[in-house]
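[1] with the input below, show me the fold.
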Amino acid sequence: MGTLKASYSSSVELESWIKFNHINELEITGNGKFDGQGASTWACMPNCKATSSCTIYRPISIKLNYVTNSSVQGVSSIDSKMFHFHVNNCENVAFNNVTISAPEDSPNTYGIHIARSNTIKISSMQIGTGDECISIGPGSTNIKISGIACGPGHGISIGSLGNTLKK
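    The predicted structure follows:
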């Protein structure tokens, strides 16, 4: 019911702030907020890309990795440093009535990124980000999206679908 805040620091080297790994029947529910405190990194991004000594780390807020038969409902994710949710190698996961928000000028703050996952349902959500609201990456099948209000953001994208195929 409260607000869980990520470290404001951009010097903590993490792939993700919160990671659920190899879990069956995970339920993330309630009306609380996950605050990624992304503003600490957004302004630095253009300069960081130009230097090889960049020490700005941008963790994903919540990563679901090998999660099955699970749901995320009613929570909010705000101001992620990078992706709000990354769904990777998951099966049968439902997102319902989740709010995702970051300013329009926040770089790479995807709402939900899906990769190598099957049977993902996303419904009744408000998503506003500085990049894609939802992106579907390689190896993803049976993705159902309905009742999404997207903006600001670049909408729903499907990309790199053949990226993992050998030629």
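[2] when you work out contacts or count neighbours from here on, use the C-alpha atoms and nothing else.
    Noted.
[3] can you give me the strands for this structure?
    3-5, 16-24, 27-29, 33-35, 60-73, 76-78, 85-88, 91-96, 99-101, 112-115, 118-128, 134-136, 141-150, 156-158 (DSSP state E).
[4] now these in a markdown table, with distance to Cys48 and mean neighbour count?
    Converted to a markdown table, these look like this (distance: least, C-alpha to C-alpha, whole Å; neighbours: other C-alpha atoms under 10 Å):
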| stretch | distance to Cys48 | mean neighbour count |
| --- | --- | --- |
| strand 3-5 | 24 | 13 |
| strand 16-24 | 19 | 16 |
| strand 27-29 | 34 | 14 |
| strand 33-35 | 23 | 20 |
| strand 60-73 | 18 | 21 |
| strand 76-78 | 23 | 23 |
| strand 85-88 | 23 | 23 |
| strand 91-96 | 33 | 20 |
| strand 99-101 | 24 | 24 |
| strand 112-115 | 23 | 22 |
| strand 118-128 | 24 | 20 |
| strand 134-136 | 24 | 22 |
| strand 141-150 | 28 | 15 |
| strand 156-158 | 26 | 15 |
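[5] let's see this one next to it:
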Amino acid sequence: VLFTLASLACGLSQTLTQFVAARVVQGLGSALMTPVGRILVLRNASKSELLNATALITWPALFAPVVGPVLGGFITTYLSWHWNFFINIPLGAVGLALVARFIPGDREADPKPLDWPGFFLTSAGLALLLYGLERIAHPEDGVLPTALLIVAGIVLGWLAVRHLRRAPH
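    So this is what the prediction gives:
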């Protein structure tokens, strides 16, 4: 819904500021689609259907970058750049109808609380490790800070695994 409404706002934008703001919101909506889709699949598909269901939500993400530029160029040439965003309106409506039809609306009776220590240990460990690994490409910044970031990421990752194995949820 967020992506579809932001696409409408992109197509209707009259100024660069409006367009950029709408694209930011569209990016947020787009970033939510894959993880939310995966959660829905993992929660609602049986083990025997899991591989096929995962493939079903993965293929559009692989297919779109191939078809998108060609279709976008055609639309821009023969219609208007606005229609590159308006095309998402019927697609979003169909997607929303399919979700309403096929995804159960039930919620867990006893939702589990967020594991804040696990969340912070995992995210900090991954962030430090990835930043340290990225710094390897920039040796002029020095080896010591890079090594410290990688070691800190590994240590926090180990602490996260240790915590997550003991956490009740």
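[6] mind checking the TM-score on these two?
    Here the TM-score for the pair of chains, by TM-score structural alignment, normalised by the length of the first structure, is 0.22; 61 aligned residues with a C-alpha RMSD of 4.9 Å.
[7] which one of the strands of the first structure lies closest to Asn47 of the first structure?
    Among the strands of the first structure, the nearest to Asn47 of the first structure by C-alpha to C-alpha is strand 60-73 (20.2 Å).
[8] just checking, what packs against the closest one?
    Applying 3 or more C-alpha pairs under 8 Å, 6 or more residues apart in numbering; DSSP states H and E, one finds that strand 60-73 of the first structure contacts strand 16-24, strand 27-29, strand 85-88, strand 91-96.
[9] how about a markdown table for the ones you listed, with distance to Asn118 of the first structure added?
    Converted to a markdown table, these look like this (distance: least, C-alpha to C-alpha, whole Å):
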| stretch | distance to Asn118 of the first structure |
| --- | --- |
| strand 16-24 | 14 |
| strand 27-29 | 18 |
| strand 85-88 | 10 |
| strand 91-96 | 5 |
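[10] nearest to Ala115 of the first structure, of those strands?
    Nearest to Ala115 of the first structure, of those and by C-alpha to C-alpha, is strand 85-88 at 4.9 Å.
[11] which among the helices and strands packed on strand 60-73 of the first structure is found nearest to Ser40 of the first structure?
    strand 16-24 (14.4 Å).
[12] just the residues contacting the closest one, thanks.
    6, 59-70 (C-alpha atoms under 8 Å, 6 or more residues apart in numbering).
[13] give me the buried positions along the strand or helix carrying Leu71 of the second structure.
    Secondary structure assignment for Leu71 of the second structure, by DSSP states H and E: helix 50-78. By neighbour count on 16 or more other C-alpha atoms under 10 Å, the buried set for helix 50-78 of the second structure is Ala53, Gly72, Ile75.
[14] could you measure from the nearest residue to Ile148 of the first structure once chain neighbours are set aside over to Ala50 of the first structure?
    Using C-alpha to C-alpha, 6 or more residues apart in numbering and skipping residues adjacent in sequence, the residue nearest Ile148 of the first structure is Met125, 4.9 Å away. Met125 of the first structure sits 36 Å away from Ala50 of the first structure, going by C-alpha to C-alpha, to the nearest Å.
[15] what do you get for Asn88 of the first structure?
    Asn88 of the first structure is 29 Å from Ala50 of the first structure, by C-alpha to C-alpha.
[16] how much space between the spatially most central residue of the second structure and Val20 of the second structure?
    Residue closest to the mean C-alpha point of the second structure, counted by C-alpha atoms, centre = their mean, is Ala31 at 3.4 Å. Per C-alpha to C-alpha, Ala31 of the second structure is found 16 Å from Val20 of the second structure.
[17] one more: Ala55 of the second structure?
    Distance of Ala55 of the second structure to Val20 of the second structure, computed by C-alpha to C-alpha: 32 Å.
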